[in-house]
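K.L.:
Sequence first, then the predicted structure, then my questions.
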Amino acid sequence: MIRKTMIAAGSTTLLLASTFLTPAMAAESKETYRLMELFATVFEKVRAEYVEPVKDDELIEAALNGMLTSLDPHSSYLNAKSAKDMEVNTKGEFGGLGIEVTMENGWVKVVSPIDDTPAFRAGLQPGDFITHLDGEPVQGLTLSEAVDRMRGMVNTDIKLTIRRNGTAPFDVKLTRAVIKIQTVRSHAEGKIGYVRITQFSATTDTDLRKHVDQLKKDIGKELGGFVIDLRNNPGGLLDQAIAVSDDFLEKGEVVSTRSRKSEDTQRYNARPGDITGGLPLVVLVNDGSASASEIVAGALQDHRRALVLGTRSFGKGSVQTLMPLGQYGSMRLTTARYYTPSGRSIQAVGIEPDIKVLQSKVEPINVPERERRSEASLRNALTNPDGSAKQPASPAAAPADEHKGDDKTDAAAPPVIKLGDPAQDYQLARALDLIRGLSLYRPPAN
């Protein structure tokens, strides 16, 4: 049966192409056409009778956004401007606050602040809810509309009202800036290489290789392993997540994507070559680690290539495909789910760490040296036969004002822990200890 239908309503015309239909398909299509006629009728009545004049493109854009956002929090319509903004974002530089957000129950939810951005410096945390923008409630806005309002001219201010578990709502004033994302940072922690990946953009894999090579040169043959920090990493490009996982794997599946049709399942496999030479790895994750960062953590965990330490990750295990719509922008549609090599779906579950460590602030207990217990302090203790060990001298008394005020914080301000500094970052301190322990049992290099 061949059916060709044209639906016209005023200036709105929808042309449905000819196709071969079975009786069941014909009945279903007939109902679909009725619903499309309903849409056209409502569209015309709004144009003609709404209390104020409305533009056709705004109505259509709102309808498209309503249709897509009703499916899940990550599907949406992007007009030409929004599509261009997204392209700039994935290339590593854009204007705004430096915050990755999603929508939950009508509120804007923080997935992760990006390192060294206005949002990060203001102390915003994963899981925070943004309830108002400059005093205006966000409920009723789409995610793209809320993001558009948070962006603006560089050096202009915006006030966010934040709701956080366990605290009363509070306001944060941010100054918009050009966000230049350096997705990979690194430094040596003694004999261990620390690498932080803040996002997966077009240059992440290339940058990672450069940083690992530099750490190898800086630390030399005594290099004991690497800590890969994916905390507060909201994700990014799938191909970069696969490439980063591949950097540490010799073989095997990295990730698979499974869509509505089984024949569309895709599997991505690692190629031979581990850029660390098989050195011990610990991967740090938390509830701000989402999407692409969960792919990396899951792949390395399933292959037992790395120990995952921290807290459970965010749980965004869906694939969004950006579909161009010509001059009208594009739409972002959820088309598949991610699965780790062992067949686990990340969606709404996340990656459970091998070693669960809650974040805490490291505060050393300042016990005077003379009060610390040791064999040497016991009466009649045997001396060391080689004479190399000496009773530690009693330290001079510290000035009365030494260290005063070091730990003072504003009681009303949320605590901000500097990630990457083991003196403050308890999760990192534990990861470094773990690497040191693993390296002790590693056979010496030939």
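P.N.:
Yes, it's here. Numbers count the residues shown, from 1 in each chain.
K.L.:
contacts, neighbours, all on C-alpha from now
P.N.:
Fine.
K.L.:
for residue 240, helix, strand, or coil?
P.N.:
Classification of residue 240 by DSSP: H, G, I helix; E, B strand; the rest coil places it in helix.
K.L.:
and if you look at residue 431?
P.N.:
helix.
K.L.:
Now do the same contact list for it.
P.N.:
Taking Cα atoms under 8 Å, 6 or more residues apart in numbering as the criterion, residue 431 is in contact with 227, 282, 284, 309.
K.L.:
Pick out the most distant pair among these.
P.N.:
Greatest spatial distance among these (Cα to Cα): 227 and 309, at 10.0 Å.
K.L.:
Now do the shared contacts for those two.
P.N.:
Residues touching both residue 227 and residue 309 by Cα under 8 Å, 6+ apart: 282, 283, 284, 431.
K.L.:
for those, which one is nearest residue 150?
P.N.:
For those, the minimum distance to residue 150 (Cα to Cα) is 29.6 Å, reached by residue 284.
K.L.:
what's the neighbour count on residue 347?
P.N.:
Neighbourhood size, residue 347 [other Cα atoms under 10 Å]: 17.
K.L.:
Quick check: it touching residue 336?
P.N.:
No: judged on Cα atoms under 8 Å, residue 347 makes no contact with residue 336 at a distance of 10.6 Å.
K.L.:
ok, second structure coming up, stack it against the first:
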Amino acid sequence: MKRTPSLVTLTILLTFLLTPILSIKAMAEDAQSATSTKSESENLYEQLKIFGGVLEKVQREYVDEPENRELIEAAMIGMLQSLDPHSAYMPPKNFEDMKVQTKGEFGGLGIEVTMERGLVKVVAPIADTPAERAGILTNDLIARLDGEDVLGLTLSEAVDIMRGKIGTKITLTVLREGEEDPLEIDIIRDIIEIKAVRYRAEGPDGQIAYIRLTTFNENTTKNLRKAMSELSASAGNGKFAGYILDLRNNPGGLLGEAVKVSDSFLSQGEIVSTRARKAEDNIRFNARRGDMSKGAPVLVLINGGSASASEIVAGALQDHHRALVVGTQSFGKGSVQTVIPLPNDGALRLTTARYFTPSGRSIQALGVTPDVIIDQELPEDMKARPRRSEATLRGHLSSSPGNDKENPETKTDNA
């Protein structure tokens, strides 16, 4: 009697027969992968050889002798500009300026300034700063800084001179209306904090807390929570009506501050997630227990100037139905930049991820759509101007990774 082979026996036999074939296939795939990697490495080496050759030609044969440092910096700038509008090489001076902005404080005088007829004009002295204490007034014209003429300097150059080490003195030569002779005013530099939060009580009984965030620097959350405490306390028990959080024309800033600001109005759930090229680099940020706003109603104002960190806050509160978002479509900058210091004291600002709201929405090149759309009235000369947004910038990333290669123009230049 013929015996039928069992299923187990057939499986073992089939596995035995297929193992060499699968092994050979795996070896072939490994070899192909190694060949591909080797080919890519060789291709990169060839491209670097070409670059080196171009650099050498320019060094030896350009009509005027070039600075090697400037050539290399220009190459880095061009390389990063070809990626997207927000990746960039920052020379040491630009990197230092960026650190001042994100830190939210610097050694200086405490005046908001602009340029007028080649002189520095005081827009306003900041309250409780060395400039105010020294008697600097709105509309003063600064003609000299430590005896050096301002005429011929850019605003940025003049500001750099006025900023400096805390405790050091600077002499301002000031032209003031009503004064026949220039005034010589000595000012000692001190710590000046960039005001990221402005607030006031609104409503007939001061029962509405109006809080405007102008940027997201290291002091934003600290000052926001101070404003929330003061305004809710001043309204009195049982009278407080809620918060208006104004994010209009706020270009963004630090991701961590956006998370903490959102957390001030949430007690649980995801705030934002960042998705990088590699899945292991993806990060989720969640709210901690405890809502500082104690569940009070929140209204968030946004417009086309609300970008990046502003959109994280608006998107998180909207997705959790924690706030009513009012205004116009936001800018649409939904990418994350990582700042990498370089040995020359400059830095590399590189786009490393996209961010997504709690519901999984990408903001990149799309923006946050308000729950209630209210257009701002614009001056006549601005009405004809096209709306500027992330989607109008050349080289912008698409809303999702797979679409970046669909538009051949997205990698051509930086707006």
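P.N.:
Everything's here; your move. Keep in mind that this is a model prediction, so the values were computed, not measured.
K.L.:
Same list (the contacts of residue 431 of structure 1) but as a markdown table, adding secondary structure and distance to residue 252 of structure 1.
P.N.:
Formatted as a markdown table, those follow (DSSP: H, G, I helix; E, B strand; the rest coil; distance: Cα to Cα, whole Å):
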| residue | secondary structure | distance to residue 252 of structure 1 |
| --- | --- | --- |
| 227 | strand | 22 |
| 282 | strand | 19 |
| 284 | strand | 22 |
| 309 | strand | 22 |
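K.L.:
just those residues now: which is nearest residue 90 of structure 1?
P.N.:
Of the contacts of residue 431 of structure 1, the one sitting nearest to residue 90 of structure 1 (Cα to Cα) turns out to be residue 284, at 23.1 Å.
K.L.:
Quick check: the closest one touching residue 231?
P.N.:
Yes: counting by Cα under 8 Å, residue 284 of structure 1 does reach residue 231; the two are 6.0 Å apart.
K.L.:
what's the nearest residue to the residue of structure 2 sitting at the aligned position of residue 273 of structure 1 if we skip its chain neighbours?
P.N.:
Matched by TM-score structural alignment, residue 273 of structure 1 corresponds to residue 290 in structure 2. Distances taken as Cα to Cα, 6 or more residues apart in numbering place residue 267 nearest to residue 290 of structure 2, at 4.8 Å, with adjacent residues excluded.
K.L.:
What's the match for that neighbour in structure 1?
P.N.:
Using TM-score structural alignment, residue 267 of structure 2 pairs with residue 250 in structure 1.
K.L.:
element containing residue 315 of structure 2?
P.N.:
helix 309-319 (DSSP states H and E).
K.L.:
same question, residue 28 of structure 2
P.N.:
Taking DSSP H and E as the definition, residue 28 of structure 2 sits inside helix 7-61.
K.L.:
What range does the longest strand along structure 2 cover in structure 1?
P.N.:
In structure 2, assigned by DSSP state E, the strand with the most residues is strand 347-356. Mapping strand 347-356 of structure 2 onto structure 1 (TM-score structural alignment) gives residues 330-339.
K.L.:
The longest strand of structure 2 vs helix 309-319, what angle?
P.N.:
Strand 347-356 of structure 2 runs at 10 degrees relative to helix 309-319, counting by axes from the mean of the first three to the mean of the last three Cα atoms, to 10 degrees.
K.L.:
Please report the number of neighbouring residues for residue 293 of structure 1.
P.N.:
Counted with other Cα under 10 Å, residue 293 of structure 1 comes out at 34.
K.L.:
What's residue 90 of structure 1 aligned with over in structure 2?
P.N.:
By TM-score structural alignment, residue 90 of structure 1 lines up with residue 102.
K.L.:
ok, that match to residue 195 of structure 2 distance?
P.N.:
Applying Cα to Cα, to the nearest Å, the value for residue 102 of structure 2 to residue 195 of structure 2 is 12 Å.
K.L.:
Then residue 184 of structure 2?
P.N.:
28 Å.
K.L.:
Equivalent analysis for residue 314 of structure 2, please.
P.N.:
Going from residue 314 of structure 2 to residue 195 of structure 2 by Cα to Cα gives 21 Å.
K.L.:
More neighbours: these two, which one.
P.N.:
Between residue 314 of structure 2 and residue 195, residue 314 has the larger neighbour count (other Cα under 10 Å), namely 30 against 16.
K.L.:
Please pull up the equivalent of the more buried one in structure 1.
P.N.:
Using TM-score structural alignment, the equivalent of residue 314 of structure 2 in structure 1 is residue 297.
K.L.:
List the contacts of its match.
P.N.:
Listed by Cα under 8 Å, 6+ apart, the contact partners of residue 297 of structure 1 are 283, 285, 308, 351.
K.L.:
Farthest-apart pair in the residues you listed, please.
P.N.:
283 and 351 (11.3 Å).
K.L.:
For residue 318 of structure 2, give me its contacts.
P.N.:
Counting by Cα under 8 Å, 6+ apart, residue 318 of structure 2 touches 324, 325.
K.L.:
if we go to 10 Å?
P.N.:
299, 300, 312, 324, 325, 357, 358, 359, 368, 369, 370, 371 (Cα atoms under 10 Å, 6 or more residues apart in numbering).
K.L.:
can you pull the contacts of residue 66 of structure 2?
P.N.:
Listed by Cα under 10 Å, 6+ apart, the contact partners of residue 66 of structure 2 are 58, 59, 60.
K.L.:
likewise residue 355 of structure 1?
P.N.:
For residue 355 of structure 1, the contacting residues are 284, 307, 308, 309, 310, 311, 430, 431, by Cα under 10 Å, 6+ apart.
K.L.:
hang on, the earlier thing: intersection of neighbour lists for residue 283 and residue 351 of structure 1?
P.N.:
Common neighbours of residue 283 of structure 1 and residue 351, using Cα under 10 Å, 6+ apart, are 297, 298, 301, 308.
K.L.:
what's the most distant pair in those?
P.N.:
In those, two members sit farther apart than any others by Cα to Cα. They are 298 and 308, at 8.7 Å.
K.L.:
counterpart of residue 221 of structure 2 in structure 1?
P.N.:
Aligned partner of residue 221 of structure 2 by TM-score structural alignment: residue 205.
K.L.:
got the contact list for that match?
P.N.:
Going by Cα under 10 Å, 6+ apart, the list of residues near residue 205 of structure 1 reads 183, 184, 197, 239, 240, 241, 242, 243, 244, 245, 246, 247.
K.L.:
helix or strand for it, which one?
P.N.:
Applying DSSP H and E, one finds residue 205 of structure 1 within helix 204-219.
K.L.:
which neighbours do residue 284 and residue 231 of structure 1 share?
P.N.:
Applying Cα under 10 Å, 6+ apart, one finds that residue 284 of structure 1 and residue 231 are jointly contacted by 196, 310, 311, 313.
K.L.:
Thank you kindly, that will do.
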